[in-house]
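Peer 1: After the sequence you'll find the predicted model.
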Amino acid sequence: MWLLRPPGVYRPQEDTWLLAEALRTAPLPPGASVLDVCTGTGALAVTAGQLGAGAVTAVDVSRRAAAAAWMNGRLNGVPIRALRGHFGDLVGSERFDVVLANPPYVPALYVPERGKARAWDAGMQGRAILDRLCAVIPLLLHDKGMAMIIHSELCDPDVTVNQLRGANLKAAVIAREIIPFGPVMRSRAEWLESAGLIEPGQRHEELVVIRADVTSL
């Protein structure tokens, strides 16, 4: 996969590839409609297209990210409809067979409105975007639809699972990977310790992929 990454667009890394691998091991329905939330470069949207998705939509609040997703779709032979905006804007107008999400989840003092940090900073508990996403995912899925979300253990996967189950979805952690802190996490490790989000001296985190399925009533 060839990917262009304009300045300020989130670089695909361990979380991207762990979610991509989880998607490869899941039975993606032939011709499925797929929504890639917080798409960044569109790496996951491209992966879905290469796995047989029939229609792929990518959405991101960043204009550069939306443009990058469209360009990377073209580069890799995957038609991608790229939208600049919030995933919540699609509620009430469209539903999808599959929703993929690698949202901002790094704990931070605030949620930035602009700049490259909005691709990862997500408030004090790292859940500012995650909580909104969990609330709208049931409204974005078709019957028998599936969602996959990746985030760090620091954001409390049990909260995500319980929110999704509370919306009548079948939800569980399906993949895990422990990785060393990257530059952003290392730079705020002392603050994370003081906030009680990591243990003293901890310089690693566990990534988790959570799958949620629409269940029959």
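Peer 2: Happy to help now that I have it.
Peer 1: Could you use CA atoms for every contact and neighbour count after this?
Peer 2: Noted.
Peer 1: so what's the most centrally placed residue in the chain closest to, chain neighbours aside?
Peer 2: Centroid check for the chain by C-alpha atoms, centre = their mean gives residue 102 as the closest residue, at 1.5 Å. Spatial nearest neighbour of residue 102, chain neighbours left out: residue 150 (5.4 Å); criterion: C-alpha to C-alpha, 6 or more residues apart in numbering.
Peer 1: Check it against this one:
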Amino acid sequence: MYTPQDDTALLVEALHAAAIAPGGRVLDIGTGTGALAIAAIRAGAAEVTGVDVSRRAVWTARVNAALQRVPLRVRFGNALDVVAKGESFDLVLSNPPYVPAASTCAAKGPARAWDAGLDGRQLLDPLCARIHDLLVPGGVLLMVHSALCGVDATLQRLRDCGLKASVVQRRWVPFGPVMHGRIGFLEQHGLIESGQRHEELVVIRGDRPERPQGDGGAERAGAR
């Protein structure tokens, strides 16, 4: 299970800066300890669902919600599978696994919280491809990941799916134990410079338009 660190804190800052209207429905993908989901409740969300593939994380989030006395619903499984078809949200939060890993096999144990394939995009790309349908018109995605796995790639995939996308938060942080443990791999694959011991974290915001592109023009044509 992933212990909240700099990326979680940065995403919480972005959540508050976004000033999401209170009373909305929120989905927290990869909820872990439930820190982001609880922050969303504190920010005024009416209904928050956290989803995680780790049973230990699910129970930890439930315990933390009970201790904080907040109404958090936590579900076990892959969020892209367990969220009911047709269910959509005003805000989706995600701190997904994004650390490049030497193995392309599915991560096991604690590594599921960070390992994400050779380029770090094993879970980012499927999430980007599905996020449009998880948001209501006017809904917002806030997602954090390392610049090592490609900021432009995330922005482009979100835009390809019809979202407006931009970087809203950036922060350089020192490598933690996981990154230190694979410096050789990262250097060998050109993901970091020789001697680099910091990475840049980014929070990307994606906005689903209120209406499909072109609707405004059609309305204006009809008015004439």
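Peer 2: Arrived safely, thanks for sending. Fair warning: this is a prediction, and the values are worked out from it, not measured in the lab.
Peer 1: so what number do they get for TM-score?
Peer 2: Once superposed, chain against chain, the TM-score is 0.94 (TM-score structural alignment, normalised by the length of structure 1); 209 aligned residues with a C-alpha RMSD of 1.0 Å.
Peer 1: Please, where are all the strands along structure 2?
Peer 2: Remark: strands assigned in structure 2 by DSSP state E are 25-29, 47-52, 72-76, 89-94, 135-146, 164-174, 198-207.
Peer 1: Residue 215 of structure 2 is nearest to which of these?
Peer 2: Nearest to residue 215 of structure 2, of all those, is strand 135-146, at 13.1 Å by C-alpha to C-alpha.
Peer 1: Only the buried residues of the closest one, if you could.
Peer 2: Neighbour-count burial for strand 135-146 of structure 2 flags 135, 136, 137, 139, 140, 141, 142, 143, 144, 145, 146 (criterion: 16 or more other C-alpha atoms under 10 Å).
Peer 1: equivalent range in structure 1 for it?
Peer 2: The aligned range for strand 135-146 of structure 2 in structure 1 is 141-152, by TM-score structural alignment.
Peer 1: average gap between that stretch and structure 2?
Peer 2: In this overlay with structure 2, the average offset of stretch 141-152 of structure 1 from its partner residues is 0.5 Å by mean C-alpha distance after the TM-score superposition for structure 1.
Peer 1: Tell me which two of the buried residues of strand 135-146 of structure 2 sit farthest apart.
Peer 2: 137 and 146 (27.6 Å).
Peer 1: re earlier: would you quantify the distance from the residue nearest to residue 102 of structure 1 to residue 206 of structure 1?
Peer 2: 11 Å (C-alpha to C-alpha, to the nearest Å).
Peer 1: Ok, residue 31 of structure 1 next?
Peer 2: To residue 206 of structure 1, residue 31 of structure 1 is 33 Å away according to C-alpha to C-alpha.
Peer 1: can you map out the helices along structure 2?
Peer 2: Assigned helices in structure 2, in chain order: 6-18, 35-42, 55-68, 79-82, 124-134, 151-160, 177-180, 183-188, 215-223 (criterion: DSSP state H).
Peer 1: Determine which stretch of these is the most buried.
Peer 2: helix 35-42 (a mean of 22; mean count of other C-alpha atoms under 10 Å).
Peer 1: Would you format the strands of structure 2 as JSON lines with distance to residue 222 of structure 2 included?
Peer 2: Below are the strands of structure 2 laid out as JSON lines (distance: least, C-alpha to C-alpha, whole Å):
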{"stretch": "strand 25-29", "distance to residue 222 of structure 2": "34"}
{"stretch": "strand 47-52", "distance to residue 222 of structure 2": "38"}
{"stretch": "strand 72-76", "distance to residue 222 of structure 2": "45"}
{"stretch": "strand 89-94", "distance to residue 222 of structure 2": "30"}
{"stretch": "strand 135-146", "distance to residue 222 of structure 2": "22"}
{"stretch": "strand 164-174", "distance to residue 222 of structure 2": "26"}
{"stretch": "strand 198-207", "distance to residue 222 of structure 2": "27"}
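Peer 1: for those, which one sits closest to residue 109 of structure 2?
Peer 2: Residue 109 of structure 2 lies closest, by C-alpha to C-alpha, to one member of those: strand 47-52, at 13.2 Å.
Peer 1: and the closest one, what other elements does it pack with?
Peer 2: Where contact means 3 or more C-alpha pairs under 8 Å, 6 or more residues apart in numbering; DSSP states H and E, strand 47-52 of structure 2 is packed against strand 25-29, helix 35-42, strand 72-76.
Peer 1: which residues of structure 1 does it align to?
Peer 2: The aligned range for strand 47-52 of structure 2 is 55-60, by TM-score structural alignment.
Peer 1: Same question for stretch 23-37 of structure 2.
Peer 2: Matched against structure 1 by TM-score structural alignment, stretch 23-37 of structure 2 falls on residues 31-45.
Peer 1: Show me what residue 85 of structure 2 aligns to in structure 1.
Peer 2: Here residue 85 of structure 2 is matched to residue 92 in structure 1, going by TM-score structural alignment.
Peer 1: do the same with residue 177 of structure 2
Peer 2: Per TM-score structural alignment, residue 177 of structure 2 is aligned with residue 183.
Peer 1: Tell me the spacing between its match and residue 49 of structure 1.
Peer 2: From residue 183 of structure 1 to residue 49 of structure 1 the distance is 31 Å (C-alpha to C-alpha).
Peer 1: got it, and residue 78 of structure 1?
Peer 2: As for residue 78 of structure 1, its distance to residue 49 of structure 1 is 6 Å (criterion: C-alpha to C-alpha).
Peer 1: which residue packs closest to residue 128 of structure 1, ignoring adjacent ones?
Peer 2: Among residues not flanking residue 128 of structure 1 along the chain, residue 122 sits closest, at 5.2 Å (C-alpha to C-alpha, 6+ apart).
Peer 1: what lines up against the one you found once you look at structure 2?
Peer 2: Under TM-score structural alignment, residue 122 of structure 1 pairs with residue 116 in structure 2.
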